[in-house]
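In: Dropping the sequence and predicted coords here.
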Amino acid sequence: MFVHKIDEELSLKLTEEKDAERLFELTDNSREYLREWLPWLDFTKNVEDSRNFIKGTRQSYAENKAVTTVILYKGEIVGAASYNTLDWTNKVAYIGYWLDKDYQGKGIMTRVAYALTDYAITELGMNRVDIRAAENNLKSRGIPERLGFTLEGKIRQAEWLYDHYVDHIVYGMLAEDWKKR
């Protein structure tokens, strides 16, 4: 089982089917908040939907295409973070994340994104880490900005969110820049 300890409070653990109830509980608790920025909330209506999501993530992990983890804060699942895609040909890891609304403001996601970036570069041998966020999602955008990622541009109408398109801001970190930090 993949477990990555970040610090005394935080670790990342590969998703397991037994996590479905807690993930659904967090999704339901933060549904309206998350719905502003994430496109999958309307497809997650019950625990079985979360269980099916986890099965899919486990398949992607087995195929070495992605790694989806739950975020453990003081031993409790509080969100999820992943390499949504691992592009082995181009050596790029695409990071995604979400956190329950009740756990925001504690620096959790910045530490998680730091750990995922460091692991991608130092352990997986990736040359680039990519983080994308909706242009107006300033909280999410603040994470790569705090970590020193380069703002590389905007993808117009990159994602359909229920009834409108949102533009994505692309942030990148190259291995050579990460190692110079």
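Out: Ah, there it is.
In: rest of the way, CA atoms for contacts and neighbours
Out: Fine.
In: And the strands in the chain, which stretches?
Out: Using DSSP state E, the strands of the chain run over 3-5, 10-14, 67-73, 76-87, 92-99, 128-134, 150-161, 164-174.
In: and the comparison structure, right after this:
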Amino acid sequence: MMQLIKSNFIERSSVIFCDVLADMAFHDFPIVLPQGSALSSTIISLEQELLESSQRHSQEQLQRRLHPRFAEVGASGRVYDREAIIAQLAREPARDAGALKVESPVALQLSDQLVLLRWKLLAGSPSERSSLWIHEQGRWQLLFHQGTAAAHPQPSAGPEEAVHADGEFTVRRLRLSDAEAVFEAFSSNPDMLRQGDADSPQKAESYVRALLEAGERQQAMAVAYRDRLVGLVCGTVDPANRNAWVWYWMNQNYRGRSLATRAVATLVDYLFDELGLYRLELGLRANNPGSKHVAESNGFLHEGVERGKFLVAGERIDVHTYARLRTDGGSAVMPLPWGTQQ
């Protein structure tokens, strides 16, 4: 009788033990979560929410979504903690709903509490993104995020369809030998006609020569890819008042990668730190959101509107004026590095 009870107990214990193992749901992590699964959809939805302006500009929402130990490594290589990224996003220009979107997401479950989401951001400067989400105290929070500029083919002055690495873009002094590349830039888009008179090789050489012969008054810097000019940033200096008028342009084939934004940051640091200027000014057309992004990202503050200043294709366009003082706060933009030969 005792033997029968013992036998039944052992058999039932084995069944119970196996059931417990099954309930504990041991997995061979990592697991690629199927598209459309509940967990994958939840993480992707949370990531998308963080791309919306209403979330990005809300300190309360960001504190809820970002883990207290959150860290981010930006595309520039700069590291941010939770407080720094919240402060940066507060200064970010507002975007239309849905302007940014999580593309090609792949969710990888690393444990019961961790999910890694790999995805792409195609708006603006295309980038590869990685987000690590952790489940604590009944909710998912973003623990770590990293963005890396995506390598992708684009037209260039060098080999066709070359893949450009951001590390190969620098800022250096303008040279007379840049005239050919200036002509190429002015030929890249009809809107370049508003930047000056350089629509022929001869005019481009005269354009460059005039900037160089102006000496210290024109602080003209080439935005260069592998030392070849693809854009220009310049500060026209008013030495009597220690001010400068900042202006910039990019070859059409190199726009949309934040190169102008980062090159202006390099120029701003030079004008403030090396030349000791106090006030920097710039103006931009009301219908030029790209230029507005360059200005505001670099800490320039809106000071006024010059109504109907420019006549473009028969339409009067307002001009927005911006300025930044040496005493104003800085910006979170990572400047482009100086070339080996400034």
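Out: That came through, no problem. What you see is a predicted model, and the numbers here were worked out from it, not measured in a lab.
In: would you list the strands of structure 1 in CSV and tack on distance to residue 27 of structure 1?
Out: Formatted as CSV, the strands of structure 1 follow (distance: least, C-alpha to C-alpha, whole Å):
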stretch, distance to residue 27 of structure 1
strand 3-5, 22
strand 10-14, 18
strand 67-73, 13
strand 76-87, 9
strand 92-99, 9
strand 128-134, 19
strand 150-161, 16
strand 164-174, 21
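In: Identify whichever of the ones you listed lies nearest to residue 57 of structure 1.
Out: Evaluated with C-alpha to C-alpha, the strands of structure 1 place strand 67-73 nearest to residue 57 of structure 1, the distance being 6.1 Å.
In: between the strands of structure 1, which gets nearest to residue 143 of structure 1?
Out: Closest to residue 143 of structure 1 of those, according to C-alpha to C-alpha: strand 128-134, at 9.2 Å.
In: Okay, the counterpart of residue 212 of structure 2 in structure 1 and residue 79 of structure 1: tell me how far apart.
Out: Alignment note (TM-score structural alignment): residue 212 of structure 2 maps to residue 58 of structure 1. Distance check for residue 58 of structure 1 against residue 79 of structure 1: by C-alpha to C-alpha, to the nearest Å, it reads 17 Å.
In: Tell me which of these two has more neighbours.
Out: The neighbour comparison of residue 58 of structure 1 against residue 79 (other C-alpha atoms under 10 Å) goes to residue 79, with 23 against 20.
In: Quick one: map residue 86 of structure 2 onto structure 1.
Out: Aligning on TM-score structural alignment leaves residue 86 of structure 2 without a counterpart in structure 1.
In: Please name the nearest non-neighbouring residue to residue 85 of structure 1.
Out: Excluding its sequence neighbours, the residue lying closest to residue 85 of structure 1 (C-alpha to C-alpha, 6 or more residues apart in numbering) is residue 66, at 4.8 Å.
In: so who does the one you found touch?
Out: Residues in contact with residue 66 of structure 1 (C-alpha atoms under 8 Å, 6 or more residues apart in numbering) are 57, 60, 82-86.
In: what about it, distance to residue 129 of structure 1?
Out: Counting by C-alpha to C-alpha, the gap from residue 66 of structure 1 to residue 129 of structure 1 is 13 Å.
In: what lines up against residue 16 of structure 1 once you look at structure 2?
Out: Under the alignment by TM-score structural alignment, residue 16 of structure 1 pairs with residue 175 in structure 2.
In: burial measure for the closest residue to residue 205 of structure 2 other than its chain neighbours, as a count.
Out: Residue nearest to residue 205 of structure 2 in three dimensions, not counting chain neighbours: residue 179, with 4.8 Å by C-alpha to C-alpha, 6+ apart. Neighbourhood size, residue 179 of structure 2 [other C-alpha under 10 Å]: 23.
In: ok, now which ones touch residue 179 of structure 2?
Out: 201, 204-205, 207-208.
In: rerun that using 10 Å as the cut-off
Out: Going by C-alpha atoms under 10 Å, 6 or more residues apart in numbering, residue 179 of structure 2 touches 185, 198, 200-209, 229.
In: Check residue 40 of structure 1 too.
Out: Residue 40 of structure 1 is in contact with 34, 161-162, counting by C-alpha under 10 Å, 6+ apart.
In: if I look at it, how far off is residue 49 of structure 1?
Out: 11 Å.
In: can I assume residue 16 of structure 1 is in contact with residue 55?
Out: Yes: Residue 16 of structure 1 lies in contact with residue 55 (C-alpha atoms under 10 Å); the separation is 8.0 Å.
In: Before I go, just wanted to say thanks for your time.
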